[in-house]
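> show me the folded form of this:
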Amino acid sequence: MSTGLLLVIALLVGACGGSGNDTSGSGGDTTGTAPPRDPDVTLAATGQPQRGGTLVYGVEAESDGYNPTKNRFAPSGTEIGLAIYDPLAAFDENGVPQPYLAESLTPSADFTVWTITARPGVKFHNGEALDGEAMRIFFEALRADLLVGIAFKNVAAVAVDPSNPLAVRITMKEPWASFPVFMTGQGGMVTAPAMANDPDSSRHPIGTGPFVFQEWVPDKALKATRNPNYWRRDANGVQLPYLDAVEFRPLPDASTRSAALRSGDVQMIHTTNPTEIEALDADARAGKVQIVFDRGEREENFFMLNTSKPPLDDIRVRQALAYATNREAFNQVIFDGKGEIADGIFSQGSPWRGEGAPYPAYDPAKAQELVAEYEAEKGPIRFSLVNSGTDSRGIDLAKEQWAAVGIDVDVSLMEQGQFIANAALGDFQAHDWRQFGALDPDYDYIWWTSENAGEGIALNFARNKDPRIDEALKRGRSTTDLAVRKQAYADVQRYINEDLPYIWTVRSQWAVVASNNVRGITNGPLPDGAPSYPMGGPGGFGGITFLTQTWLQS
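Have a look, this model is predicted:
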């Protein structure tokens, strides 16, 4: 499967409500309950957290750079980004964005203006101050980027608050109640003003985060050391972080990543590979490692269809593919029967799922009828299906199932960078893909709206245009009324399942695995001491954790 939307401009979902401000971008508790699997295996700390040591983390991919205003942060890039930068907001235990680097995020009554106020006294690693002007420069850089800026089309203007030099005002074109969600990830990782004038800034990241960038050798390692002036302290008043240094090593092959953990070459990894997860889970039960599982909204594995290109521009072909796909077989082949079968954009137990969004059940006879009807008018159905990963089991199974109903598929493998570029440019017919795991569905607005389905670079990769989806998306982001939002996104799911730009298979399971001397594997408390969401970076995606309060037990 695709290692995920490397194009994750997943960017920029923000922080919400301010200190003492009960307003939330999600309108209430938005956590869902993922189907249970084995419980986590972690070891209790002995005594207080210990300072010192270097943690080596094996991530699933290399990134194209580390400037949030220019580069594309997939899970690996976000994991590293959260070590160097602080997001303006982060999720609490209920999946609601709360101020993090920001002291407050306060909306106007109609959600058309957001005021973000910086915490006083915070400095970037180069000594520059975090203030309204620094945030203005950052947001203007986000808006100016050809790709990242697409996520901020709704922003009309950015200006320093004339009444407070520590604050910036962001004016929207249309109400955006859930804007804080975008501040939890790449879109909220404020960069030092000096980076705006550095043409090589992607290789020299400067943030306010717990670790200071030291060195990056692409495809080998990125190293960062403890920020001696970090603004956060733990509940006992001890300055964070605990670690002296972190080193991130890109290890794209899942089995190699697991082997590096077992040998002690790295102390932490993240993975979605089902075979490796089963083996590492067994290791954890045997006391060899620790493992924690993502329990929130899960990404879907699916075949993404370019609805603007024949033969996939014909709804009958898309329906035939859905009817011909035996998702239970995918579960058995890829997840040994232990996965969650996907049937829409929201997981089972998700508060956004709603009712009345049926997805075609496996019915090869119905698929054959549709194929025959299409062929009588337009001839045989044939298209290309591209994979970017080394695991071809899903691709092979799809080809077999679709061939059984008369659909001919050419399968090929493509390097991931080109694979993602082709998706953004619309230069494909069908892609094997993984996406849509945000806690708040507004984070996925950019992937579903028709305004991003045009010619050239487009983030609605499937090029699916449906005015009903557009209306529901705007309805969902314009209010904090949870009942209204739930209905809006239930409608989005229903319409997507009617349009069928995605042929669902099985949902991904993220796991973070660590050596037995690692403590604080999941996210620690928020700056105000409240519990945080245990795993999840931008939008709440699994496989990403803050290392701010991670430490090594001697």
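
> CA atoms for contacts and neighbours, from now on please.
OK.

> look at Asn229 and give its secondary structure.
coil (DSSP: H, G, I helix; E, B strand; the rest coil).

> neighbours of it, how many?
Burial of Asn229 is recorded as 17 neighbouring residues (other C-alpha atoms under 10 Å).

> now do the strands in the stretch 401-550 of the chain.
Taking DSSP state E, counting those that start in this stretch as the test, the strands found in the stretch 401-550 of the chain are 407-413, 430-435, 502-507, 511-514, 518-519.

> need these in JSON lines (columns: mean neighbour count).
Listed next are the strands of the stretch 401-550 of the chain as JSON lines, based on neighbours: other C-alpha atoms under 10 Å:
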{"stretch": "strand 407-413", "mean neighbour count": "16"}
{"stretch": "strand 430-435", "mean neighbour count": "24"}
{"stretch": "strand 502-507", "mean neighbour count": "26"}
{"stretch": "strand 511-514", "mean neighbour count": "27"}
{"stretch": "strand 518-519", "mean neighbour count": "22"}
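
> is Thr307 in a helix, a strand, or coil?
What three-state DSSP gives for Thr307 is coil.

> quick check: it vs Arg316, distance?
12 Å (C-alpha to C-alpha, to the nearest Å).

> who has more neighbours, the two?
Thr307 (24 against 18).

> was I right about Ala159 contacting Met172?
No - using C-alpha atoms under 8 Å, Ala159 makes no contact with Met172, being 12.0 Å away.

> all helices for the stretch 51-200 of the chain, in order.
Counting by DSSP state H, counting those that start in this stretch, the segments of the stretch 51-200 of the chain that form helices are 75-84, 132-144.

> Pro274 is nearest to which of those helices?
Among these, helix 75-84 comes nearest to Pro274, with 17.1 Å by C-alpha to C-alpha.

> run this one through as well so I can compare:
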Amino acid sequence: MLAASTLLVAGCGDDSSGGAVAQRSDLRIDQIGEAVESGLPEDAKPVRGGQIVYGLEAETSHFCLSSAQVAVSGMQVMRAIYDPLVVPDAEGNYRPYLADSVEPDATYETWTIKLRPGIVFHDESPLTAEVVKNNLDAYRGEYPGRSSDLFLFAFDNIESISVVNELTLKVSTKVPWVAFRAALYNSGRVGIMAQAQLDADVDRCETHPVGTGPFEFVSWTYGDSLNVVSNPDYWQDAPDGEPYPYVDAIEFRPIPNADQRLSALVQGDINMLHTSVISDMVSNLPDLVADGAVNTLVSDDFTETAYTMFNVAEPPFDRREARIAFAHAVDRNKLNEVANKGGAALADGPFPPGVPGYVEESGRPGYDPEKAKAMVADLKAEGVDMSFTFLDTADPASLRATVLAVEMLEEAGFEVKLVIEDEETLIERAIAGDFQAAAFRNQPGDDPDMNYMWWYGEGNPVNFARFDDPVINEALRKGRSEPDEEERRELYEAIHQQMAQEVYYSYNWYVPWAVAEAANVHGILGPDLPSGHASSTRLGSAHPLHGVWISN
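This is a model prediction of the structure:
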């Protein structure tokens, strides 16, 4: 959410793809270039030991995963403690991870999941088909004692789950589900909990995570730090013949202010961080790399989109004219210069160039301040109250853009009250519909079917913008089950155009992410996947941690 899904896409895959075949985006930010980790020797020989202190952009409410509201910071902690059934590779295909295979029948209505043998949770209980079934049932709201919020709708297409044997289960769907593998990843939000965590009381489920991941939970002081130590029985072995991970421990520290987070890295208080501050990627981080102070990896692969999200169920943005006036009033090029030093690629819709669904001429209203003033005046003449509350976080980079946008909107005749919330509260208000407009980012580069949970109307509780658009609903329904790549492309192109023209969101730009680390820390992307494919370079839904190492 404020850091959540991406947009990539998909045709139907073959047995070797591990998921719907995705097409890598051609989008590049000129100042950033390819996603390559600096300071990583070609003949690197990782060593063991040491501790990572990781600066996160936000705290996470809890880790009872079926009901957790997890943004990128929570996903990063999840990559330490939990493993997913599948993960994306560098080309956007979904490869088996805890699963040994995930295969459909000819109709895409029955999927068979086979698990890798010999994997155990941190409490030494085995990974079995029954445990995975119970997890999936919890995500879809069908496991006694566990609630499901966001995932209730995400997995609504599952009809039933049955256990075949100790390591095999079958999932039957209500309608054919071509992108089911992508749903099992769901932008990094679907980890597999141990049975003991699933059956724990609410407080313990939320605060004592137990997974199969490379690190085991030790302690959590909310708002201060969460500590994990290496899992000596992790199921993936490193080239030295011993199990990953390389480092002994990780301390995760939430540092919401991006400037303070970068300062903490430079001063040595932390030795790793993630950031979506584009201006830092354009100037500060390259300067620090040139000075030998840090290593970085910057990526816009399969990334999120930054936008203003409107609550179209509440005035004034229940009126399309008000949303169009907003888009006309805001000079995104100027926002980009002020907030990002011009480093972002502007977005005119949800899908970036190179992704099936992208349309070059989307029909998004452009910057036209005089037209904005006229539209606002006309609405006021009708008696429409053109005042609204604009939510944002305290992140300096985001605020720079929002404050300038507020000035432009007020010049057009809007009356704007800017309200600052922490990320967790902003997400909670979005879920509750307690907002009129909010600075948001979402839709990381998964198969476009993953946007079904965010965009489908008809009573959908996680369509935060509250629109119920028949064009979008129909395209989402058909796209879910359509195996033909070109027909799927056309369906998602219709969504791209409808989103831009109805202005349910006022799109700003595509959001690259960076991971920065001390000069002696390496291995951001980790080793190749168990399938032998290269690890994904997407950072907006977290990165692996088992391959991170410290050189001295």
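
> for the residue of the first structure positioned farthest from its centre, what is the enclosing helix or strand?
Largest separation from the mean C-alpha position in the first structure: Ala376, at 42.5 Å (C-alpha atoms, centre = their mean). Using DSSP states H and E, Ala376 of the first structure maps to helix 364-378.

> the helix ranked longest in the second structure aligns to what range in the first structure?
In terms of residue count, the longest helix belonging to the second structure (DSSP state H) is helix 485-502. The counterpart of helix 485-502 of the second structure in the first structure, using TM-score structural alignment, spans residues 482-499.

> outside of that stretch itself, list whatever touches it.
Stretch 482-499 of the first structure is contacted from outside by 26-28, 315, 344-346, 351-359, 441, 464, 468-469, 472-473, 475-477, 479, using C-alpha atoms under 8 Å, 6 or more residues apart in numbering.

> can you select the buried ones from those in ChimeraX?
In ChimeraX, a selection of the buried entries from the contacts of stretch 482-499 of the first structure looks like this (16 or more other C-alpha atoms under 10 Å):
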select :26,27,28,315,344,345,346,351,352,353,354,357,359,441,464,469,472,473,475,476,477,479
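
> now intersect the contacts of stretch 482-499 of the first structure with the helices, please.
Per DSSP H, these map to helices at Ile315, Arg468, Ile469, Ala472, Leu473, Arg475, Gly476, Arg477.

> possible to save the residues you listed as TSV with distance to Phe179 of the first structure?
Shown next, in TSV, are those (distance: C-alpha to C-alpha, whole Å):
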residue	distance to Phe179 of the first structure
Ile315	34
Arg468	22
Ile469	19
Ala472	16
Leu473	13
Arg475	14
Gly476	11
Arg477	8
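
> now flag whichever of these is closest to Gly17 of the first structure.
Arg477 (14.9 Å).

> ok so, going back, relative to the second structure, what is the average displacement of the helix holding Ala376 of the first structure?
After superposition onto the second structure, helix 364-378 of the first structure sits on average 2.5 Å from its aligned residues (mean C-alpha distance after the TM-score superposition for the first structure).

> and for the helix or strand just after that helix, what span of the second structure is it aligned with?
Counting by DSSP H and E, the next helix or strand C-terminal to helix 364-378 of the first structure is strand 381-387. Using TM-score structural alignment, the residues of the second structure aligned to strand 381-387 of the first structure are 386-392.

> list the buried ones in the matching stretch?
Met386, Phe388, Phe390, Leu391, Asp392.

> what does the helix holding Ala376 of the first structure contact?
316-317, 319-324, 380-381, 405-407.

> and for stretch 503-510 of the first structure?
So stretch 503-510 of the first structure is contacted by 270-272, 274, 293-294, 298-305, 318, 321-322, 325, 327, 330-331, 339-344, 347, 434, 542-543 (C-alpha under 8 Å, 6+ apart).

> try 6 Å
271-272, 294, 299-303, 322, 327, 340-343, 542-543 (C-alpha atoms under 6 Å, 6 or more residues apart in numbering).

> cool, and stretch 55-63 of the first structure?
By C-alpha under 6 Å, 6+ apart, stretch 55-63 of the first structure touches 76-77, 219, 246-252, 266-269.

> so where in the second structure does that stretch end up aligned?
Counting by TM-score structural alignment, stretch 55-63 of the first structure corresponds to 52-60 in the second structure.

> from the chain's centre, how far out does the matching stretch sit?
16 Å (C-alpha atoms, centre = their mean, to the nearest Å).

> what range does stretch 460-470 of the first structure cover in the second structure?
Stretch 460-470 of the first structure covers residues 463-473 of the second structure once aligned (TM-score structural alignment).
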